[in-house]
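# What follows is a predicted protein model with its sequence.
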Amino acid sequence: MTLTASYERCRKLNASHGRSYYLATLLLPAWKRPHVHALYGFARYADEIVDSFGMTEDRETALDGLTARLATALAGEPVDDPVLPAFAHTVRSFGIDHADIDAFLRSMRADLTVNRYATYDDLLGYMEGSAAVIGTMMLPVLEPLPGAEERAREPARQLGLAFQLTNFLRDVAEDLERGRVYLPQEDLGKFGVEVEDLRRPRAVPAVRELLAFEARRAKDHYRSALTGIELLVPSSRPCIRAAYELYGGILGEIEAAGHDVLVTRARVPRRRRIAIFARHLLAASSADRAERRVTVETP
């Protein structure tokens, strides 16, 4: 697997499985996109081991194998793997913190044995590795403004949490098929919801109230993330604004359906996705040209 082929494999994973985010990445300067794809591709690759309905081999063994190959790749040694060469190259190129990678793998490993979370704080502990660190790993590629690196970290974490919680609300039925309930057990009890209520063809009022409560939490994370966009270089802002609107749009679709996520999977209509992309395209092109012009003119 050449490095070029590995980056292309990651791009295809992003295009196939992360349609909304892939559309947003098209607003980035061309040189940044492969690195974002590599980070997404690695996350998806590990996620498929613990989540795929088609996985037939032992998941723990498969995750152990991925972890071992990753250690080899991060040490600069060649590995027989379709995704890791690109991921390791991006990690080395941007000095991505290995502690974030370790935290991500711990959360993936938790999915092998943990299928309930007692409180929201417990769930946040899981999402720290499954989502918040994805935001902080992306940050060096997206380029915070000089001097804003530390200030940009918390909004990046919050955006990862917002996206993850949005996915949890959208995918209640799908996660339950895997035997998992990411909605905190404390909250189910507060609203009088039983797990069997989540198996119904339609959401009963108590389930809708529970999901509305969790949606408000997601909105809090979105609000906490918003200030971070202006801390990025201008050429990265349109991508993150578009991703913010696209994922926020999923939450909006959930609300528009009265928080009944059991009838159908919430999706932002294609026409609206294209409209969001088009609205940010001019700003992305202008910022990219401006940054390249400064680079050329600087002695």
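Nice, thanks for sending it over. Source: prediction; values computed, not measured.

# contacts, neighbours, all on C-alpha from now
Noted.

# Name the single longest helix found in the protein.
If you go by DSSP state H, the chain has its longest helix at helix 270-297.

# For that helix, buried residues please.
For helix 270-297, a neighbour-count test (16 or more other CA atoms under 10 Å) marks 273, 276, 277, 280, 281, 283, 284, 287, 288 as buried.

# Turn those into TSV, columns for distance to residue 130.
TSV is the format used below for the buried residues of helix 270-297 (distance: CA to CA, whole Å):
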residue	distance to residue 130
273	25
276	26
277	26
280	28
281	30
283	31
284	29
287	31
288	31
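
# from the residues you listed, which is closest to residue 23?
residue 277 (7.1 Å; CA to CA).

# List the residues that contact the closest one.
23, 24, 27, 242 (CA atoms under 8 Å, 6 or more residues apart in numbering).

# what would the residues you listed look like in TSV with secondary structure?
TSV is the format used below for the contacts of residue 277 (DSSP: H, G, I helix; E, B strand; the rest coil):
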residue	secondary structure
23	helix
24	helix
27	coil
242	helix
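
# Most neighbours of all these, which one?
residue 27 (27 neighbours; other CA atoms under 10 Å).

# Would you indicate which residues of the helix or strand hosting residue 213 are buried?
Residue 213 belongs to helix 205-226 when assigned by DSSP states H and E. Neighbour-count burial for helix 205-226 flags 206-212, 214-215, 217-219, 221-222, 224-226 (criterion: 16+ other CA under 10 Å).

# Put this next to the previous one:
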Amino acid sequence: MTRRELDAAGVTDPALRAAYTRCRHLNARHGRTYFLATRLLPADRRPAVHALYGFARWADDIVDDMGAGATTAERAAALARLEEQLGRALTGTRPTGEPVVLALADTAARYAIDPAHFTDFIASMRSDLTVTDYATYADLRAYMHGSAAVIGLQMLPVLGTVTARDRAAPHAAALGVAFQLTNFLRDVGEDLDRGRIYLPADLLAAHGVQRDLLLWSRRTGRPDRRVTAALRAAEDLTRAVYREAAPGLAMLDPVARPCIRTAYVLYRGILDSIAESGYAVLHRRAVVPRRRRAVVAADGLARVLAARWGAAAHGTAPVPPRHDAHCAKESG
């Protein structure tokens, strides 16, 4: 499957093929819901999505998973090295470091993705080294611009649109935020173990919840009605952001819509699982049941086939945007 995707995307350089393959492995291993949705894209666009995910995952792992013994200074230095490699790569210098940077730089050039999106992303990752909570939702939203909204904006050139891209951009950014808010709610216990709280302090305080109460519930495994109320409010907030994102689905290239719609339904389904568990996210991780995932994936596949058949029947099979100069250089 990897070879077919790379052949379809016109990636011939052996080092690039290895880099994209590494990103695909990261997506398959860590982004199960995202990876499932990605498989619904046309084969030639999948490597780009793997590259975007792989780089984001690599940076996130530097911040969170370098090992218990890694100091903040060591994490900051590793992130700075990654940023330096990325900066050189985006200006045309062949990177010699992490393969994910090579794949990302190639994707950014092929699809003319704004480099500022990557700069903003690194800035949010850097803040995770020192910031452990957010006083207000506005503060959290500012952080999520770099950590989530720009992911949606990076994806947009790869997916393609049937309308002006600037009309679709706010909805793409909102979808990135909705996905991350879902992760924050699902992972609140795990984040607490790392010393972080991504639920706004003012939202928690409105229901009488502070860090100490969350820690107590996490430690004892006992629920508390105040925590449950706060988590329900966070769910409501997240669903509102999904509603912000929804109009953007129809603005995407028809052959890309099933992928993003599937991700939309599956991620929103995590909220359903959280509610069905009684908001027990401090004690166990909420997941979408396998059968439900299969049903959504099957629906997505049916939509993919319909979209491709329709495009073929009308002779309008879409061609994803390419950076022609870069592609000529790579193929030559």
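Cool, got the structure. None of the values given here were measured: they were computed from a predicted structure.

# Tell me how they score on TM after superposing.
TM-score for the superposed chains, counting by TM-score structural alignment, normalised by the length of structure 1: 0.95, backed by 297 aligned residues with a CA RMSD of 1.7 Å.

# out of the contacts of residue 277 of structure 1, which ones does structure 2 keep as well?
Compared against structure 2 with both residues aligned by TM-score structural alignment, their matches' CA atoms under 8 Å, the contacts of residue 277 of structure 1 retain 23, 24, 242.

# What does the second one correspond to in structure 2?
With TM-score structural alignment as the criterion, the equivalent of residue 24 of structure 1 in structure 2 is residue 37.

# what's near enough to touch its match?
258, 259, 260, 262, 263, 297.

# repeat that with 10 Å
Going by CA atoms under 10 Å, 6 or more residues apart in numbering, residue 37 of structure 2 touches 31, 258-264, 266, 296-297, 300-301.

# Over to residue 38 of structure 1?
Here residue 38 of structure 1 is in contact with 6-11, 13-14, 44, 83-91 (CA under 10 Å, 6+ apart).

# at 6 Å instead, please
10, 86, 87 (CA atoms under 6 Å, 6 or more residues apart in numbering).

# Closest to residue 268 of structure 1 out of these?
For the contacts of residue 38 of structure 1, the nearest to residue 268 of structure 1 is residue 10 (23.7 Å; CA to CA).

# Trace the closest one over to structure 2, please.
So, by TM-score structural alignment, residue 10 of structure 1 is matched to residue 23.

# Now for the closest residue to that match other than its chain neighbours, how many residues are close by?
The shortest distance from residue 23 of structure 2 to any non-neighbouring residue, by CA to CA, 6 or more residues apart in numbering, is to residue 54 (4.4 Å). By the criterion of other CA under 10 Å, residue 54 of structure 2 has 29 neighbours.

# name the element residue 54 of structure 2 belongs to?
Short version, using DSSP H and E: residue 54 of structure 2 is in helix 46-64.

# in structure 1, what residues pair with that helix?
Using TM-score structural alignment, the partner range for helix 46-64 of structure 2 is residues 33-51.

# just stretch 130-144 of structure 2 next, same as before
Taking TM-score structural alignment, stretch 130-144 of structure 2 hits residues 113-127 over in structure 1.

# Now do the end-to-end distance for that stretch.
15 Å (CA to CA, to the nearest Å).

# what's the distance between that stretch and the middle of its chain?
17 Å (CA atoms, centre = their mean, to the nearest Å).

# Next, the buried residues of it.
So, applying 16+ other CA under 10 Å, buried residues of stretch 113-127 of structure 1: 116, 117, 119, 120, 123, 124, 126, 127.

# Then stretch 16-31 of structure 2?
For stretch 16-31 of structure 2, by 16+ other CA under 10 Å, it's 16-24, 26-28, 31.

# Could you do stretch 95-103 of structure 2 as well?
Neighbour-count burial for stretch 95-103 of structure 2 [16+ other CA under 10 Å]: 95, 98, 99, 100, 101, 102, 103.

# what's in contact with that stretch?
19, 20, 51, 55, 86, 89.

# next one: stretch 130-150 of structure 1
Outside stretch 130-150 of structure 1, the residues touching it (CA under 6 Å, 6+ apart) are 96, 100, 104, 107, 156, 157, 160, 161, 231, 232, 233, 236.

# now the end-to-end length of it.
21 Å.

# list the contacts for the match of residue 10 of structure 1?
Contacts of residue 23 of structure 2 by CA under 6 Å, 6+ apart are 50, 51, 54.

# List just the nearest of these to residue 185 of structure 2.
residue 54 (22.5 Å).

# ok, that closest one to residue 104 of structure 2 distance?
Counting by CA to CA - residue 54 of structure 2 and residue 104 of structure 2 are separated by 8 Å.

# Then residue 120 of structure 2?
15 Å.

# Counting neighbours, go ahead and name the busier of those two.
Relative neighbour count places residue 104 above the other of residue 120 of structure 2 and residue 104, with 29 against 19, counting by other CA under 10 Å.

# What's the separation between the counterpart of the more buried one in structure 1 and residue 180 of structure 1?
Under the alignment by TM-score structural alignment, residue 104 of structure 2 pairs with residue 87 in structure 1. Look at residue 87 of structure 1 and residue 180 of structure 1: by CA to CA, they are 28 Å apart.
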